[in-house]
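Q: make a model of this:
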Amino acid sequence: MGKITGFMEYQRLQEASEAPLARKKHYKEFSVHLTNDQVKVQSARCMDCGIPFCNNGCPVNNIIPDWNDLVYNGNYKLALETLHSTNNFPEFTGRICPAPCESACTLGINDDAVGIKSIEHFIIDKGWENGWVLPQISAIKTGKKIAVVGSGPAGLAAAQQLARVGHDVTVFEKNDRVGGLLRYGIPDFKMEKSHIDKRVTQMQAEGVTFRTGVFVGKDFPSNITNWAKETVSPEQLQKDFDAVIIAGGAETPRDLPVPGRELKGVHFAMDFLPLQNKINAGDKLKDQLLATGKNVIVIGGGDTGSDCVGTSNRHGAKSVAQFELMPQPPEQENKPLVWPYWPTKLRTSSSHEEGCDRDWAVATKRLEGKGGKVEKLIACRVEWKDGKMQEVADSEFEMKADLVLLAMGFVSPVQQVLEAFGVSMDARGNAKATTDGEGCYKTNVANVYAAGDMRRGQSLVVWAIREGRQCAREVDAALMGDSVLPR
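A: Below you'll find the predicted structure:
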């Protein structure tokens, strides 16, 4: 490594960010990448550990020690090439990935892990700043045509890989802009959408065609955001293309079946978050769902719930509370027990820092209101005994609620899409396709593949990129007899 004793000499440094009170006034990103001097010190903390568990902790198997060493020595361009060799979109993961690589860092056993995510953020931003991120245009054309359904991270990764080996790739997106849940599921203050736009421009130069506002299927489902203006049947895609990759997101939200669910003011998170992103993009909306001046309760303690908290604060909510069904996790994980795996521990997001009353082991019993409008939420404390959840006696309480946002995760991809293709599904409603042996990512329908959330269910952006890349290799090998694409 660049500095063998660096891990003993230097402390972990977090990226600088704008103060919570200031950043709540806008929707721009508020964290900045490290300086050249800072990133040199942080990359110096990477140990010569012998077995870099971070590589396996990272779903795309980033070659982390290698680019840490290159950054330490100031070779940023080669560090970018090394980073891009495993990850098509490090500007996405360097901003929104929870960094399982850091949980697997060997230094993390008894010290703060190497700041891998901040170094990745630095490398890709340095690449864009210096014009090093260029289209990789294939010198040959295979004549094979491939359709990719969904323009989230899985679809984009698959499309880019296939275009770079000479295939004609068309990406179909039901929304009015490219990006899938990257575009409309993640607030701009976590990732500005210019990063997607720059990649789209690069991919268009590489030969990828994007068709937005097109729903692939038959009947458009009513429970997902709809800006589609056109419908294309699976039969038409199978006729026009040599292979089809279904790479949509897990967009069927988990509902809350309690009395009062039908009241006005009770919404899924994805009825709320995309609208602000559209406003930020310059769109005009007649009926935007706003938290301004309201008592907001977010049900669900994950990332989507956190995004609802941050957006509500920026709207100027009167109060924001967030409930989680599970017990409060420990502030510090038991490292000897869980390392190098992802630990269960208390995580405080940037949105929580901006203002939020958090509570755990809380179950919603009912919602009440007048005139068809929600006014309060009735909840209770719960505890787990013998593997079962039960209500704590005499623990019922109520809270004012003008807006209730359901952010309890997503149960499956859109069933109508898979049914329209005739794709077999597993017990969770995901497309049934293996990642091992022959026919990886291939569904039961001839020349139809599935990757990302569509195959594995709700997951991380970095897992979607991995599956998109791997699926692209399988498609290329099936069409050409072999593939030079990395797996």
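Q: only C-alpha atoms from now on, for both contacts and neighbour counts.
A: Fine.
Q: what helix or strand does residue 274 sit in?
A: Here residue 274 is covered by helix 273-280, with elements defined by DSSP states H and E.
Q: got the contact list for that helix?
A: When contacts are defined by C-alpha atoms under 8 Å, 6 or more residues apart in numbering, helix 273-280 is touched by residues 27, 183-188, 284-285, 288-289, 307-308, 311.
Q: same check, this time on stretch 168-176
A: Stretch 168-176 is contacted from outside by 141-151, 155-156, 159, 162-163, 180, 207-216, 225-228, using C-alpha under 8 Å, 6+ apart.
Q: out of those, which end up buried?
A: 144-151, 155-156, 159, 162-163, 180, 207-216, 225, 228 (16 or more other C-alpha atoms under 10 Å).
Q: the longest strand seen in the chain: how far from the chain's middle?
A: Taking DSSP state E as the criterion, the chain has its longest strand at strand 373-385. Distance of strand 373-385 from the chain centroid (C-alpha atoms, centre = their mean, to the nearest Å) equals 29 Å.
Q: mind picking the two most distant members of the contacts of helix 273-280?
A: The span of the contacts of helix 273-280, defined through C-alpha to C-alpha, is set by 284 and 307 at 21.8 Å.
Q: more neighbours: those two, which one.
A: Just comparing residue 284 and residue 307: by other C-alpha atoms under 10 Å the higher neighbour count belongs to residue 307, 25 against 11.
Q: tell me which helix or strand the more buried one sits in.
A: helix 303-315.
Q: show me what that helix is packed against.
A: Where contact means 3 or more C-alpha pairs under 8 Å, 6 or more residues apart in numbering; DSSP states H and E, helix 303-315 is packed against helix 273-280, strand 295-299, strand 319-324, helix 350-353.
Q: give me the contact list for it.
A: Residues from elsewhere that reach helix 303-315 (C-alpha under 8 Å, 6+ apart): 24-27, 186-187, 269, 272-273, 290-292, 296, 298-299, 320-322, 349-352, 354-356, 405-409.
Q: return the members of those residues classed as buried.
A: Buried members of those, counted by 16+ other C-alpha under 10 Å: 24, 27, 186-187, 269, 272-273, 290-292, 296, 298-299, 320-322, 350-352, 354-356, 405-409.
Q: now do the same for residue 71: helix, strand or coil?
A: The local conformation at residue 71, judged by DSSP: H, G, I helix; E, B strand; the rest coil, is helix.
Q: contacts only, for it.
A: Contacts here follow C-alpha under 8 Å, 6+ apart; on that basis residue 71 touches 39-40, 43, 79, 123.
Q: to check against the first, give me the structure of this:
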Amino acid sequence: MGKVKGFMEFQREVPADRAPLERIKDWKEFHLKMSDEALQSQGARCMDCGTPFCHTGIMLGGMTTGCPIHNLIPEWNDDVYRGFWRDAYDRLMKTNNFPEFTGRVCPAPCEGSCVLGIIEPPVTIKNIECDIIEHAFAEGFVVPKKIEHRTGKRVAVVGSGPAGLACADQLNKAGHSVTVFERDDRCGGLLMYGIPNMKLDKQAVVQRRIDIMEEEGVVFMPNTEVGSSSCPAEKLLEDFDAAVLCTGSTVPRDLDAEGRRESGGIHFAMDFLRSSTKALLGDSQPVLSAEGKNVVVIGGGDTGTDCVATSLRQGCKSVVQLEIMPKPALERTGDNPWPQWPKTFKVDYGQEEAAVLQGEDPRRYSMMTRKFIADEGGNLKALQVSQVEWVKKDGRFIPQPVAGSEESIPAELVLLAMGFAGPEAALAEQLGVACDERSNIKASEKQYLTSRKKVFAAGDARRGQSLVVWAIQEGRGAARECDRFLMGETSLP
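A: As a prediction, the model looks like this:
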């Protein structure tokens, strides 16, 4: 695959980004496009490695290794190198319903397990994937497909995030009549309201795909909460031959600290990001705004980064990001060998922007929030924090405050970006489906069937908080097993 010794001839290149001081003035995507010739050179670096770990899609060391949807990466890298863009698109769509999403927001575990990455910087798989699909849209390869045969079976998909959309897309291709229920005012779930526009454009990318699915026959029902008085869960099972629960993991982890947790100014990250996106789409002014405030983001990961970047664009006074974990190493350590995901220090777009604007990286590592400090009116004015050291106790590492390291950080807005504890319980309770010890809906990874007949579950609601690419894989798997349940057999991959 690729050019013989191409990995020796060409260096890894990624698209240039718009300058930080320029891009924080708007909400547009910040990656610039590479030329087709440059992309072909990057495709040439794929090294015919014989055993391409890039599409293994397994868990090693508790982390994703390779592509969970098993993208045919060496094949479409070779097609791009040779300029066969239509062939590259056809191969890409065999495994991925939405490469325009993963090509933008996936952390690219495929690159972390690239064989070339053992000795050189890995192939730029994620960028090539994104350009293949955008090239396909530009060339008119992506058109709504007419479903020639309908089975007469009706399926309800609850939730329109990446798992729900992938499930609906696959079931529709199998000929079933699919209705997607979404409680929010717009469909897309996490893709619409959980990821900022500068990473994933809502109209030009997310809505574009939903419009195609509608033209292909999928029915979307926004503003419809399954389990509410207007849409009882049991009625859903009466009206449909099967239902797939793709509601996501939406219960945010809270912070147990002294002081008034209810103080004005302490909010969950997703509430903040949702408010910002709704305002950008013209619905209202931001309900939660960072303008003119000292902002503290508690938690790392993509959501923490998105909160930093959004706060800067809203005109915050300052932004600090607290992470309880130590600062990662610059290179792989002995307990983090290839092909595991490299747990190394990275600077994402939000931190880069904050560093340019404020003069330093906003992240502070090994920091624990001890107390919320409010003013006389009950509004947040500061956090009391301290450094921590990780001590092994009863076989586990736990954070212990370092004596004398306490300090106060000004904060009128605190955003909690510490992940999610599981799905909301109400729908599972109404349907009487069993949940596991982590509160996720209980369903096997092979069958996706819950404890109740004709009810399936997929995505974060089943496996817990995870990546968009895992959600797509889950949605595809649930669609396959739902089709088998309905028809006695299935041809879905």
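Q: structure 1: matching residues for the longest helix anywhere in structure 2?
A: For structure 2, the helix with the greatest residue count under DSSP state H is helix 468-487. Mapping helix 468-487 of structure 2 onto structure 1 (TM-score structural alignment) gives residues 461-480.
Q: which residue ranges of the stretch 351-487 of structure 1 form strands?
A: Applying DSSP state E, counting those that start in this stretch to the stretch 351-487 of structure 1 gives strands spanning 357-360, 362-370, 373-385, 388-391, 397-400, 403-406, 410-412, 448-450.
Q: would TSV of those strands with distance to residue 8 of structure 1 be doable?
A: Rendered in TSV, the data for those read as follows (distance: least, C-alpha to C-alpha, whole Å):
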stretch	distance to residue 8 of structure 1
strand 357-360	37
strand 362-370	43
strand 373-385	42
strand 388-391	45
strand 397-400	50
strand 403-406	45
strand 410-412	43
strand 448-450	45
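Q: just to revisit the earlier point, redo the contacts of helix 273-280 of structure 1 as a markdown table? Include secondary structure and distance to residue 429 of structure 1.
A: Formatted as a markdown table, those follow (DSSP: H, G, I helix; E, B strand; the rest coil; distance: C-alpha to C-alpha, whole Å):
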| residue | secondary structure | distance to residue 429 of structure 1 |
| --- | --- | --- |
| 27 | coil | 35 |
| 183 | helix | 24 |
| 184 | helix | 23 |
| 185 | coil | 21 |
| 186 | coil | 24 |
| 187 | coil | 27 |
| 188 | coil | 30 |
| 284 | coil | 35 |
| 285 | coil | 33 |
| 288 | coil | 31 |
| 289 | coil | 30 |
| 307 | helix | 26 |
| 308 | helix | 26 |
| 311 | helix | 30 |
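Q: can I get those in JSON lines including distance to residue 92 of structure 1?
A: JSON lines is the format used below for those (distance: C-alpha to C-alpha, whole Å):
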{"residue": "27", "distance to residue 92 of structure 1": "17"}
{"residue": "183", "distance to residue 92 of structure 1": "11"}
{"residue": "184", "distance to residue 92 of structure 1": "14"}
{"residue": "185", "distance to residue 92 of structure 1": "13"}
{"residue": "186", "distance to residue 92 of structure 1": "11"}
{"residue": "187", "distance to residue 92 of structure 1": "13"}
{"residue": "188", "distance to residue 92 of structure 1": "12"}
{"residue": "284", "distance to residue 92 of structure 1": "27"}
{"residue": "285", "distance to residue 92 of structure 1": "27"}
{"residue": "288", "distance to residue 92 of structure 1": "27"}
{"residue": "289", "distance to residue 92 of structure 1": "27"}
{"residue": "307", "distance to residue 92 of structure 1": "16"}
{"residue": "308", "distance to residue 92 of structure 1": "20"}
{"residue": "311", "distance to residue 92 of structure 1": "20"}
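Q: re earlier: what's the closest of the helices and strands packed on helix 303-315 of structure 1 to residue 58 of structure 1?
A: Nearest to residue 58 of structure 1, of all those, is helix 350-353, at 22.7 Å by C-alpha to C-alpha.
Q: that closest one vs structure 2, average distance?
A: The superposed helix 350-353 of structure 1 is, by mean C-alpha distance after the TM-score superposition for structure 1, a mean 0.5 Å from where its aligned residues fall in structure 2.
Q: how about the contacts of residue 71 of structure 1 in TSV, adding secondary structure, distance to residue 326 of structure 1 and neighbour count?
A: What follows is those, written out as TSV (DSSP: H, G, I helix; E, B strand; the rest coil; distance: C-alpha to C-alpha, whole Å; neighbours: other C-alpha atoms under 10 Å):
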residue	secondary structure	distance to residue 326 of structure 1	neighbour count
39	helix	37	24
40	helix	40	21
43	helix	37	30
79	helix	41	25
123	helix	37	29
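Q: of these, which is the nearest to residue 341 of structure 1?
A: Nearest member of those to residue 341 of structure 1, counting by C-alpha to C-alpha, is residue 43, at 22.0 Å.
Q: ends of stretch 57-76 of structure 1, how far apart?
A: By C-alpha to C-alpha, to the nearest Å, the extent of stretch 57-76 of structure 1 from end to end equals 23 Å.
Q: check stretch 289-300 of structure 1 too.
A: Taking C-alpha to C-alpha, stretch 289-300 of structure 1 runs 19 Å from one end to the other.
Q: stretch 310-325 of structure 2 now?
A: Stretch 310-325 of structure 2 has an end-to-end distance of 23 Å (C-alpha to C-alpha).
Q: that stretch aligns to what range in structure 1?
A: Residues 311-326 of structure 1 are matched to stretch 310-325 of structure 2 when aligned by TM-score structural alignment.
Q: returning to what we had before: nearest to residue 484 of structure 1, of the contacts of residue 71 of structure 1?
A: Nearest to residue 484 of structure 1, judged by C-alpha to C-alpha, of those is residue 79 at 21.9 Å.
Q: got the contact list for that closest one?
A: 66-68, 70-71, 123.
Q: give the aligned equivalent of it in structure 2.
A: Under the alignment (TM-score structural alignment), residue 79 of structure 1 pairs with residue 88 of structure 2.
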